[in-house]
Structure formats: structure tokens, C-alpha cells
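> need a structure here:
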Amino acid sequence: MSPKLLPLINTRHGSRSAKTCEYRCANQCDAPTPNTSGNEEFQTLAQRAIARRAMLTGSAGAMVLAGFGAQAAAADTAHGHHPRPERNVGRASFTSVAPNRKDDVVSAEGFTHDVIIRWGDPVTKRAPRFDVHHQTPEAQAQQFGYNNDYVGIIPLDGRRALLSVNHEYTDPELMFPTGTDELLKKKIEMAAHGLAVVAIERGRAKGSWKASDPRRSRYNRRITASTPLRVDGPAAGHELLRTKADPKGTTILGTFANCSGGTTPWGTTLHGEENFHGYFDASGALDPKQADAYKRYGITGQGKGWKDVDERFDLTKTPNEANRFGWIVELDPLDPSAPPVKHTMLGRVKHEGCNVTIARDGRVVAYTGDDEKGEYIYKFVSRDRYQRSASPAARRHNKTLLSAGTLYVAKFTGDGDADGVHDGTGTWIPLASEKKSYVPGMSVAEVLVHTRVAADKVGPTRMDRPEDIEPNPVNGKIYCALTNNSDRGKKFTTDEANPLASSMTRKKLGEPLTATSGNRNGYILEVTEGRGGSCGKGYETSTDFTWDLMLICGDPAAQETYFAGFPKEHVSPISCPDNVAFDAVGNLWISTDGNQLGSNDGLFRVPTNGPERGRVQQFLTVPYGAETCGPLVSPDQLSVFTAVQHPGETDDATFEKPTSTWPHTDAFPRPSVIVSYAK
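Sure, this is the predicted structure:
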């Protein structure tokens, strides 16, 4: 069906609806800024260099704005890039997908996609057939959950693999027919959160995949908001994690608000608990002893009403329950009997995800961003070393590597504008190791449970929503998506040369760009570990680094945008980078969330090295009202996996009157995981 296109009520959200903000993050953008530390802000560090860069590259303002989508496609050929048949997605030439508002996945010419699994499809052997009009919590707990986000792949053999997926949040207005019992809704929603492990197998077409019959898989399983998880690390058992139901503080029921994640070299997947603050209610007063910590995490006692199902979500009765969420969860898809583990050593923040690499000395290094305006970037370096053996004993050892080590937070320093490049140096500031706190007045456990509070005390740099952060396996550099900050220049101070106190956006395709306050379109931050930035790959354990803004996102017609020096007239517009991934040749793949340029969100490929460094090309767009999640490029580079989240989640949509029906198998939308491949 054709979507009903309405003017956006609030340009702060771009293409993201107010409904998405309510259900995903409890409208955290409208709440008081949790970080009032006064620590240095990232924009102020690079301001002169970016302003100078804008002068050097000039403005593309003469470009015809309304027809940019077609012009970008034509530019692919005009610049000498002629699409050619190629199954290797890292090396294939393709014409960039034009911005659009279609209710479908639109792929680059020469590529197609298949839906692997949808909300409600069977996961376990006992899963009943999906019936949205007669849904039960017991059925949903055996079926694919709602709003898939992170996608991880664990190979089994040449033809089979395990798909590991996050289910971030639910939207009752799109999930349930009018008249559904309110308590029943909440129980089903709790079962629709969490994680899923699904066996998949290659399809007939080269690069295609499909879900295997769950009756033939011993690996398939669902983790919900009620599944027992184990706690490890220095904070396990601490009084801040103890409750009446769990007096030892070592077993937590459930995981939810799982956004992005990562896959480890030892074959497990990592899952970030992000916007957990919006899940807890209070029937009375909040614990005054935790008032400051609650405030720092945006916890108000106004949640989703889950206390009506389980009183542990009532902070008046269970004040420590909120402390038991906001962790990195490790799941072993290869061992269905193993409970997922919450790693306290990685700190408690609103984790977008977590990605790891093996340093030259054998230690494991993990990177994670805290996704909120003005929050920080973190790094963890393990105490012990990775064992490369394929033995079961080595794998058991490797699964303990995230339990002990040192947690750091990043401070960025600009180097001025003498070189005309937006770059500088930085330092990783230690917060705690498994036995020592580096924050005066706080114990190790307190640092890990109240990581935001601890980080405030050591002076790191406030960033613009640091989301997915991941090492590039080819060049060894670290890339972070800084999604946006509409409050830059308002709640967040600026000075004389802050380039993104305003940025260019548009409400609809075809309309002129207009100036709006704040950093609306985001950045891609590139970090090189090691002193002087010259050490390159293998120096992830260093406490020194250099950085640059590889991309200043937005419309190429806007003066403030920058694409690593690549000619602006030959790139796709890109807005609100969210998740990042890499292919085998080192290209950066970026998914977006909340496009501020009038188009649906999409997936983009960007070379990080060579003459085409910074050439942003749109590979696909997702349906109307949806967000692009995942993504993941298969090691053989034949397949690109993408999670299509919240299709049709617009402010005027209801179950009976949807604004999307993607994937067009029902009269209502169903979040799904897709795989793209060459025709």
C-alpha cells in the first residue's frame, strides 16, 4: 500500500516519529540532560579545523537540491564509475540508490534481497503458528521477537550458520488489534524483547540465505525479559545488585532494550542493553540513596507498566533492579544450555553495542559507546590473553576474557586548524581494573555499576550520541558513529567556531535545505590507536590515540558536510549514522536512523583507504517509517544482512490503519531480517 505522507511535526526527530522516541527511549531527548558534568565537549575541539575545511572545499550550494537523488546516480557514471556485474559486495560497482519514501526495500541495481525471518515466525521446536489475533505470551516466547536490531552470524559449516539477533523494543499500537487486554499486551511485549538464535542455511541463489526448519535445529532458542542470566566480573554479588528475589546478586531475570552488539573471535555474540531507563515504574517514592544515580541515567520511575506483571519493575519495592540492566550481555549460540552472561567489567551505561579485537600482545580490546547526547566512549583491555587454539579448553578460557581487565574512557584534544584538517590527539583515562579503582571515593564495584558517575569525575569528552564503534579488520583503525545532537548550541555550549551549532536539513524530498539548530546529521569518527597515531594496527592497548572526523554527514549541497576529501558532488547524502560494519576489503558500511534529509533510512558503503576514501554510496533504503539496523557483510562478501526495524512506525499509524505493510505478507508491518545479494 502507498504510505500516507504527512508533514513531520517535530524536526528534531527527522524521519523518526515521536512514537519511536516514546517506545524506544522514553523520549530521552525531551528529558533534562543527564550529563551536567561540564566536561569538555567534542565539537569545541575540532571547530576551527572544520570551519577551515569548509572554506577550502567550498560550498556545493549551486547544486539542484530537489533533484539530488538523480544527480548522485548520474554522478557515479560521470565520475568514471560504471556499474559492472560483481557478486563480491566489497568490490562491486553499483549505481547509488536515490533517496526515496517508498514502502519497500529498494536495492542498488543488480542486487536483490530475501526476507529470512519475520516477527512471529517460529524459532523453537514448540513454537505455534503466528496468529496476531490470538497471540499469547507463551507463543511469543517461542517465536521471533519484535524490532530486530543487531545481527550476528556464527558459522557452523559451509552451508549452515546461526543467526544471533537482538529484539530491542515493542510498539503496542502496531502489534495488537484494538481491544486487546492491557495486561495481556504487557506480558506479550515482555516475551517479544530479548534475543534470538536462529539456524539458517544457504538458499539456491548464490549469496542467499533462509531460515532452517526449527524442528531440525538443536541451537534455536529465545531469550526474553524473564530468562535467567548470570552475572560475572567485579560487581557480581555487590549489594547494589542484590534484591529480595536474588539476595546473592548473581542471577538476573531477563535482558531488554538490546540495541547493537558484536561477535567475538571465540564464537559468541555480545549484546548491548541500551535504553533500560524507561522500563521501571514507581508506586511511591524512589530510594533517596540512589536519587543522584537514577538521575544520571535518566531513571524517573515512569516506565512501561511492567510492574503490573512483575513487581521487580517497581523501583519503590525493588530499588536495585534498575542497576541490574545497562550491561553488555555475552551469549554463546553454540551452547543452548549456557545462560547468557552480564559482564560487569565492561561498565554500566546505555550501551549501543560492543565490538572486540585481538591486540598484538594477545589481549582482547573491546569498544563501546554510550548512546545519549553528551555521553562518552569507552574501551576495555583484558587482563588475560586470547588463546588461538581450537580446543574446548581454549574456548572456555576465551569466554572469561571480558571478566577481568581495565576499563577506560576517552578524552579528545584538538590540534587547531594549522593543517586544515579536523583531527587531534586523545587519551584513554582508566576508570577501574578488577582489583583497583582509579576514581577517588568510589570502589571498583561502584565504578562499574555507576559508570557514568565515575566517568564524570575524570574529565573525559562529551560526545554527540556515540553509538556503534568497531575496529576495521583491514587497516586497524577504530570507527564510531556519532549519530547527532539537536541540542548543540542550546543545552550544550558552543563557541566562536563550532560548525554544527546549526546544520542543513529538509522535511520532505524535493524541498530546499533549511538551517536548523544543532548537529542534526552526525559524524563518523576515525581513531588510530598508538602514540602519534603512526603505530597502526596492533596497538589497541595503548592509552594514546589520534583521531579525525572522516565524515561530517548531511547533504553534499550543505557547506558543513565533508566526506574525507572525496568530491562532494559524487557522494550520496547521508544522515544520522547509527551502526557500522566492515567487509573483507575494509570498506565501512553504515546504517542510518532518523534521516533528516526527507528520505527513508538506508545502508551505505564507504571506502576507508585509497583514492575512493570517503565516497559514500547508498546500497539500499528500508521501507517507510523503518530504521536500518545490523548490518553485517558475510566473510565471503556474497551477502549483506540487514535488520529492518519498526516499518511503518509513524505517529498516525495503528494496527487497523498502518502506514506500511512491509514485507507485504500481511495487512500489518512485521520487522524482519533480510539478506541482500547480487542477482
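> can we go C-alpha only for contacts and neighbour counts from here?
Will do.
> what secondary structure does the spatially closest residue to Glu560 that is not a sequence neighbour sit in?
What sits nearest to Glu560 in space, not counting adjacent residues and going by CA to CA, 6 or more residues apart in numbering, is Ala54, at 6.0 Å. Following DSSP: H, G, I helix; E, B strand; the rest coil, Ala54 is assigned to helix.
> go on, Ala196?
Three-state call for Ala196 (three-state DSSP): strand.
> this one next, for a side-by-side:
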Amino acid sequence: MTELSDPHNDLQADLQTDLQADAGCPSCSEHAAPAVSNGRRNMLSLLPMAGHTSGKRSAVTCALKCDSACAKPVPNTSDNGYFRDIAGKALSRRHALGLAGAGAVALAVGGSGLAPAAASPGQAGALAAGGHGGRTKLPFKPITPVAATEDTFVVPQGYIWEPIIRWGDPILPGGVPFDVAAQSAAKQELAFGYNNDYTDIIVTNRAGTKALLCCNHEYVNAEIMFPPDLATEEQLKIAMAAHGFAIVELERSAPGEKWSYVPSAPKNRRITASTPFEITGPAAGSDLLKTKADPTGTVALGTIGNCSGGTTPWGTILSGEENFNGYFRADGTAPEGKRYGLSDGESSYGWEAIEPRFDARTPDYANEPNRFGYIVEIDPTDPTSTPRKHTSLGRLKHEGANVVIADSGHVVAYTGDDERFDYLYKFVSKGRYNKHNRRKNLDLLTEGDLYVARFHGDSPEAEIDGTGKLPSDGKFDGYGQWIPLVKNGRSKVSGMSVEEVLVHTRLAADKAGATKMDRCEDVQPSPTTGKVYVACTNNTDRGKDGKAGPVEPNPRNANKDGHIVEIVEDDGDHTSRVFRWNLVIVAGDPTAEGTYFAGYPKDKVSPISCPDNLAFDSEGNLWISTDGQPDSIGLCDGLFKVPLEGRERGHVQQFLSVPREAETCGPVVHDKDGSVFVAVQHPGEDGSWNDQHSQFPDYVDGTAAKGEFAGPRPSIVQVFKK
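Sure, this is the predicted structure:
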């Protein structure tokens, strides 16, 4: 058998040593937003992506959400290769990892401790968990897809929808009812923020009548938020106050009924772009994090660009700081800054005009961008607690993080870097989870090992031709390795200290030879099977001149539709260093070539494109929210259910559709309760103050309800049975 070629011999040696020591002892969006500018100049004429998007994709989203990333060079210019094994030959862990010695455990394709990618016919009837499409607690007939021009919220027959809370609704003492014509930063600090994304509904009493709504606020759409006569400086301050996070108490009369939010409740809280955060982990106090305002390098002000997230077993909320680069003016020549998309130009929001820390060209605040790009942790049960930024999970454009407890008790957090050609990561805690000691669990993410993923395919290179055509074995699949960046408190990357690895994580992962992916966004472990699912949203640069071409885990050139990766850790151990993977969905219009739905008949699935956030129901079904369907397939974004086991595996079914120019975010599925929740983000984003494109959610038969704002308000929506 031929061994794999691998130029990273130092890392391979480390991997061999680590595996032998561990034996028997288990231890993205391609879019952004425009600046508020003096004189209310026409923003649309200034957008870098104006005229360069396809279909219905908004150049506004491109500017505000990701600093028009597609109009700029891809930050990852590394020459990481792709390591392909010899087609048609069985693989062992010994050869897959380039190891020698008798300590290696067999890793044959489809066998030895790794569950098969799909259940066999004999297994289908014996599945202990659901997800097989038979019985279900949320029965529905898939809706008809909605054209991208429609300003409507559509749910299945037998269900109704209502907003729980909207941008501007007062939540703290002193808050006043929303008045779009009388906005101020002081009012916004007491009210629900803008562009809600990650969401969870945590029930807090046995009767099921009280809960905490936890939600982050990613960015703002100034052009449709503010009346033209509102002073620019006040707009900037409102925008800062509308970012961050909200925690809001909910109540209802009985399980299955609609939730209502409780204004001025004791646990209600707003966290903004100015709230102090404690910096934790090995990089805390590093010279790389010190500024004039914080010479200790341990306290950062605010959180921005928060996208998806997760809820930990100990009841805290995690959120990812994603496209933070667009908030800064910075030295665009330093390699550390260029790798994160920082540039010397007016920022997307213009905050440097009112706060010097957002102008990183000055020596005083050169390190300020280094204080963003982390996983943040917030305790929703204690409104007096200080939120934290965890350097142990690395600095990148985190979509979010989701935690699972390994059999060993170690906490494992999966996270993706939402940028074209960036990477998938895993963190394994040093400490172990203790269900009886919440205080100790609060420190589990402050110290541990950080890994980045390297994928290998098992098909001949010629069969991965960029069209999405399946290889001869009938599926895109293979195995992978978790390459250590930090392990046992030591850097495993030559020439970089631990602090450098955790602050300049992308550069460390480049050196480690990680696999360039098509925008890893949400990463969710299944609570019923333990398999891990990665939403790769899209990458239209795949295969372009000078860019990485198709490889088995990212098999299509100009990938505008995205795909879902299914990962099975070795022996089901989430602390493992090796895994198997397959693509369960290769998304897009099912009538088109190059789409795949786990083998399910393509004429029986709902069209789906650009998977973004993921969630699970109690039966093990995967729920997928989308971001980009207007551009890719001309349909409004939505929420989709997909069984993962048995005969129904891959049967994509659309549950709801969000309004015109909106994105579906933060899905929460309480199927035992008959409820589904989504965050509707940036509805009507292509409009302006005088030309609003949406009236969501306050419309009645397409017109604004009496006395309500005639434009859109991002909202948290509950869908429940009639």
C-alpha cells in the first residue's frame, strides 16, 4: 500500500506522538453592509458589489454584513494542498496518518469503529431515534417555494405565525414604545436590537410557562432604519447600541401556546458594542491585545458581527464574532491584518468618526482588531455577570460554536470560519464537565486544545471534475484528521507562540495544512447520533484562475448553492484525532445536474440552496435555515427539515419561507411543544427610507397596520399549530 504524501512532517510527527500518548485514554457570509455617511448620499451607488451580484443577492448585504468580501481578494492566499489517497484501496489509520508501528488501529473504509454514513436497509426499521419520516411530532405538508420578490411569511397549512419581539421593542426599565421618528441611542440601549441572528428559547420552569429568549444582533441596515433628518452622529450611536445581544424573559399561559415577552423583567438585558467583556485564556494579557485604553489586554469593549451561536450544557450562550474586519480602518499591508480582510479605507459603519478605537492605523489602537473575532460566552441567568471572550477557541470569523460532552467528560466545541477557502476547527477542553458544579463548568472553555481539520477523499482525482457529478463509488466521502494547533498548553505550529496561534489563528492553520472549505458556517453535533454536521454555504470563487479547484469535500466549481458535510468521529469519540466524512446534501435546484440529497429521489425534495444555520428536533431530524436563495435559485430564503436516517434520509422538506430580501436565522425547534422559532434578519434590505421594500412583520394583507412603521422590523417569530 502506498502511503500518503505529506509535506508537513513536523506536524505528522507531533500527531504520531500525540496519538500514541493518547492510546487507550480518550482525553461563513459572502455579504456585508454600507456606512452611514454625511448628507445621506446614495449608498447603493457606492457599494463595491453593486452590479456584480447575480440573481437577487443584495449588494447591501454584501457591504454591511461582510464588508463586500467578494469584491476583494480572498484573504487565504496560502498554498495548502489537498492530500488524496490511492483510489480503490482500503485505508488503515496507520497509512492514512502516515504513521508506523503496531499501535495504530485499523481504519478501513466503512468499517472498524466508524459508523456507516447511511443506515443500511436492515437498520432502518430498528432505529431507536426518529428522523425516519414515519411518526413525527410536527407533521406538515411542505410549502410551495416562494418567489424572491414576494413580501410574505409563509407557513404550512394548519400552522400560524406571530412575532414575539421586534427591533425597537422596549425590554429594560425606562424603555418606551418604539417610535421610528423619535429614535435615540439612549432608547435603543433599552430596546431589542437590530438584525437578530442566533436565537434560543430556554424554558425555565417545570410548568413550561416561563422562558428566556436569548438572541444576538449582528449588524444594522441604516438606509432603511433612520429618517433622513436624524443627525449622522446619533445614527452611529444608535447603530452601536443596536448591535450585540439581548436576553428577554418570556411567558405564556400553557405549553403549546404563543410566547409573549415581558418588558422590564428582572433578567432582561442588553449587551452592545460598548459593553465590557473579560478576555480569557492563554492570550489574555498578551502584548497582541493591549491598547491605550486597556494596557492590561484583558478587557475588551463590546461585541460586533455576532452571527450564529450555541447553548452549552451548563446553560450559557455562545456567540461568534464573525465579520469584524468591516468595522475598522487599519493598516492594510501587514500580513496579519490582510489575512483577516482588514484594510485602510473607510469602514462599513464609520464608527471611527466617533470612537478612536475603531481607527487601528494609530499606534494607540493598532491591536484593537485583535480583540474581536472570538467566541463569546454570556450567562443569561445572571444579568450582572461579565460576558467573556475565549481566546482558547482561536480568533477567526466564527459563525458560532456548538458544544458536546465527550464520553470522557471533556467538552468539545466545533466552530467554522465563514470565509471563502477557510477552515473547520475543534476545541477540546482541558477540564471535564461536572453536572453538579456549574461554577466550575463556566471555566471549561478557557483552557484546552485547538485543532483544525484536514479532509481526504477516497475517489480518483479525475472523478472530481467540478460539476458535482458523483464519483464511481456513488458518494462524496473519505476520512480526515484533526491537526493540533495548541495541545497541552504548547504551540504545535513551528515559529508561532501559543499567543500568536490564538490571535493569528488563520495564519497558524495555513501553516498546519488545513483543507480550504466552502465557507464553513454553522457546525452542529446531533444530540441523537453524535454525528457532526457542517453547513458549507457557498463559494463562487472555487475553481477560478489562481484559486483552489474542486476536491471531494468541496466538489463543485463556482459553488453558488453550498452543501452539508456529515462527520463521524472515530469510535464515536468527539475527542478523536481522526474521522470519516460524507456529503449528505449537495444543494441547489433538484432539477439541475450536480445536486445530491443522500440518494433520495430528487423529484421529491424541496429546492434548497445556501445552507446557513442548523438545528435538530427531538427525533434527530436536521433543520436547515438558508441565506442566499434569492441569488442562487430565485426563491425567498426559508427553513427546511431533513431526516438523516433510514428510508427518508435526504428528504428535504420546506417548512416556512421568510419575506422579500430577508435571511432565515437562528432556528429553534420545540417539536414536543408544536412550535418552531426563527429570527428574520434584514427584511427589505434593498430599500431606502422613501422606498421601503418590506412591511414585515406589521402588515395586514400587504399593508401596514394602523399606527405602525411602514418599513420592516427584524423580528423573532414563533410558528405553531392552530
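> if we can go back for a sec, separation between the residue nearest to Glu560 of structure 1 and Thr494 of structure 1?
18 Å (CA to CA, to the nearest Å).
> just checking, what packs against the helix with the most length in structure 2?
Taking DSSP state H as the assignment, the helix of structure 2 that covers the most residues is helix 9-22. With contacts taken as 3 or more CA pairs under 8 Å, 6 or more residues apart in numbering; DSSP states H and E, helix 9-22 of structure 2 sits against strand 477-487.
> Give me the range in structure 1 that the strand it packs on lines up against.
The aligned range for strand 477-487 of structure 2 in structure 1 is 423-433, by TM-score structural alignment.
> Spit out the contact partners of the equivalent of Ser68 of structure 2 over in structure 1.
In structure 1, Ser68 of structure 2 lines up with Asn27, judged by TM-score structural alignment. Counting by CA atoms under 8 Å, 6 or more residues apart in numbering, Asn27 of structure 1 touches Ala18, Cys21.
> now the strands: where do they sit in the stretch 351-500 of structure 2?
Residue ranges of the strands in the stretch 351-500 of structure 2, as given by DSSP state E, counting those that start in this stretch, are 375-378, 388-390, 402-405, 410-416, 420-422, 424-432, 448-457, 477-487, 490-491.
> Quick check, Tyr523 of structure 1 in contact with Leu551.
Yes. Judged on CA atoms under 8 Å, Tyr523 of structure 1 makes contact with Leu551 at a distance of 5.4 Å.
> of those two, who's got more company?
Tyr523 (29 against 23; other CA atoms under 10 Å).
> what does that one align to in structure 2?
Counting by TM-score structural alignment, Tyr523 of structure 1 corresponds to His563 in structure 2.
> Chain neighbours aside, what residue packs nearest to that match?
Per CA to CA, 6+ apart, closest to His563 of structure 2 is Val586, 4.4 Å.
> and what of Lys641 of structure 2?
Leaving aside its sequence neighbours, Lys641 of structure 2 sits nearest to Trp623 (CA to CA, 6+ apart; 4.5 Å).
> and the equivalent of the one you found over in structure 1, what does it touch?
In structure 1, the residue matched to Trp623 of structure 2 (TM-score structural alignment) is Trp589. Trp589 of structure 1 is in contact with Val580, Ala581, Phe582, Asp583, Leu603, Phe604, Arg605, Val606, Pro631, counting by CA under 8 Å, 6+ apart.
> how about those residues in CSV, adding secondary structure and neighbour count?
Compiled in CSV, the contacts of Trp589 of structure 1 are given as follows (DSSP: H, G, I helix; E, B strand; the rest coil; neighbours: other CA atoms under 10 Å):
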residue, secondary structure, neighbour count
Val580, strand, 28
Ala581, strand, 22
Phe582, strand, 26
Asp583, coil, 24
Leu603, strand, 27
Phe604, strand, 26
Arg605, strand, 25
Val606, strand, 22
Pro631, strand, 27
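> if we can go back for a sec, measure the match of Tyr523 of structure 1 to Asp359 of structure 2 for me?
Relative to Asp359 of structure 2, and taking CA to CA, His563 of structure 2 is found at 37 Å.
> do the same with Leu639 of structure 2
39 Å.
> and if you look at Thr575 of structure 2?
Distance of Thr575 of structure 2 to Asp359 of structure 2, computed by CA to CA: 40 Å.
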